[in-house]
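Participant: Next comes the sequence, and after it the predicted model I'd like to discuss.
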Amino acid sequence: MDLKLSHCVVPVDDHDKALHFYRDVLGLEVRNDVSFEGMRWVTVGPAAQPEVEIVLEPPGANPNASPADRQVITELMAKGLMGRLVFATDDCDATFEKIQASGAEVVQEPIDQPYGVRDCGFRDPAGNLLRFTQPR
């Protein structure tokens, strides 16, 4: 079996804020931005990984979710407990400086971790935890 990651889903509560952050701050490519049946399908991804797409998905996107489910998702998003992404970078400190300059919420400044990486952390506009890691 030859499996490869194709898509991952990150919950967002505002596509425009999310696009600004992922496209303009992080420099990811917009792969899709399509209206479909009253919803908006937005995907982004790193230029160096054209086969991987990050779906920016609002809480109401799952047609099987009840109104109560959507409310729980919204509450978890507000606490920053729904989505996580880890990006590899060749310069953790420069990445940190660029993202911090955008006004993004800092979770952790660059630090050398005992497991062999230097990393830092931020929250995106929807509260998702993003980590940026550089091998030491």
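Facilitator: Sure, I can see it. Here the structure is a predicted model, which is why all the values come from computation and not from measurement.
Participant: from here on, contacts and neighbour counts on C-alpha atoms
Facilitator: Noted.
Participant: Can you name the residues that contact Gln113?
Facilitator: Asp119 (Cα atoms under 8 Å, 6 or more residues apart in numbering).
Participant: measure it to Cys120 for me?
Facilitator: Gln113 sits 10 Å away from Cys120, going by Cα to Cα, to the nearest Å.
Participant: can you check Glu29 too?
Facilitator: Distance, Glu29 to Cys120, using Cα to Cα: 22 Å.
Participant: who has more neighbours, those two?
Facilitator: The residue with more neighbours, out of Glu29 and Cys120, is Cys120; 23 against 18, by other Cα atoms under 10 Å.
Participant: Against that first model, consider the following:
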Amino acid sequence: MALKRMDNVGIVVENLDHAIAFFQDLGLELDGRAMIEGEWAGRVTGLGDQQVEIAMMRTPDGHSRLELSRFLAPAPVEDHRHAPVNALGYLRVMFAVDDIDATLEKLQKRGAQLVGDVVNYKDVYRLCYIRGPEGLLIGLAQELG
């Protein structure tokens, strides 16, 4: 038995439409939206009776997906969005981009904020972290040369 692939990364948000628009501006494509509810879903998550609206976003190469979820019931119980980069748990999602400056300019119009600086890592990558929709930590990487 072998691992086939990583299927998706899930992110819980409050405003699904805003998150979809942000990640579309980043270059992801909306695969679809659906309401996930019922006894089977609660058995998977351990939340019992749940109602969750999801949007599946796909990278242009088709290899990676981001599942955005908005919980209607039960309501979210914790908020890790504003934790610093050295907090325990999931840190961020990193995206490779063609032009980090143009990407930043576009996303800042949607409210993205640069966390630190755009840095050059050994003339191999330009890297930065941003706070995207609802304070989510997102990494951007532009391969150089």
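Facilitator: Noted; the coordinates are in hand. Only a predicted model underlies this, so the values are computations on that prediction, with no experimental measurement involved.
Participant: so what's His117 of structure 1 closest to, chain neighbours aside?
Facilitator: That one is not His; residue 117 of structure 1 is Val. Nearest non-adjacent residue to Val117 of structure 1, counting by Cα to Cα, 6 or more residues apart in numbering: Pro135, 4.4 Å away.
Participant: And Glu75 of structure 1, which helix or strand is it part of?
Facilitator: helix 67-78 (DSSP states H and E).
Participant: repeat for Ala19 of structure 2
Facilitator: Here Ala19 of structure 2 is assigned to helix 16-26, by DSSP H and E.
Participant: ok, residues contacting the helix or strand that comes right after that helix?
Facilitator: Counting by DSSP H and E, the next helix or strand C-terminal to helix 16-26 of structure 2 is strand 29-37. Contacts to strand 29-37 of structure 2, defined as Cα under 8 Å, 6+ apart, come from residues 20, 23-24, 49-60.
Participant: Could you rerun that using 6 Å?
Facilitator: Gln50, Gln51, Val52, Glu53, Ile54, Ala55, Met56, Met57, Arg58 (Cα atoms under 6 Å, 6 or more residues apart in numbering).
Participant: Quick check on those: which are buried?
Facilitator: By the neighbour-count criterion of 16 or more other Cα atoms under 10 Å, the contacts of strand 29-37 of structure 2 include these buried positions: Gln50, Gln51, Val52, Glu53, Ile54, Ala55, Met56, Met57, Arg58.
Participant: Of those residues, which belong to strands?
Facilitator: Gln51, Val52, Glu53, Ile54, Ala55, Met56, Met57, Arg58 (DSSP state E).
Participant: Chain neighbours aside, what residue packs nearest to the second one?
Facilitator: Setting aside the residues directly before and after it, Val52 of structure 2 is nearest to Phe71 in space (Cα to Cα, 6+ apart), at 4.5 Å.
Participant: cool, and the last one?
Facilitator: When the adjacent residues along the chain are set aside, Arg58 of structure 2 lies closest to Arg65, with 4.5 Å between them (Cα to Cα, 6+ apart).
Participant: can you tell me how far that neighbour sits from Tyr129 of structure 2?
Facilitator: 20 Å.
Participant: Repeat that for Pro74 of structure 2.
Facilitator: Taking Cα to Cα, one finds Pro74 of structure 2 at 31 Å from Tyr129 of structure 2.
Participant: who's more crowded, the two?
Facilitator: Tyr129 (22 against 12).
Participant: corresponding residue for that one in structure 1?
Facilitator: Aligned by TM-score structural alignment, Tyr129 of structure 2 pairs with Gly121 of structure 1.
Participant: and its match, that one's in a helix?
Facilitator: No - using DSSP: H, G, I helix; E, B strand; the rest coil, the assignment for Gly121 of structure 1 is strand, not a helix.
Participant: my guess is it contacts Ile111, does it?
Facilitator: No - Gly121 of structure 1 sits out of contact with Ile111 when judged by Cα atoms under 6 Å, with a separation of 9.9 Å.
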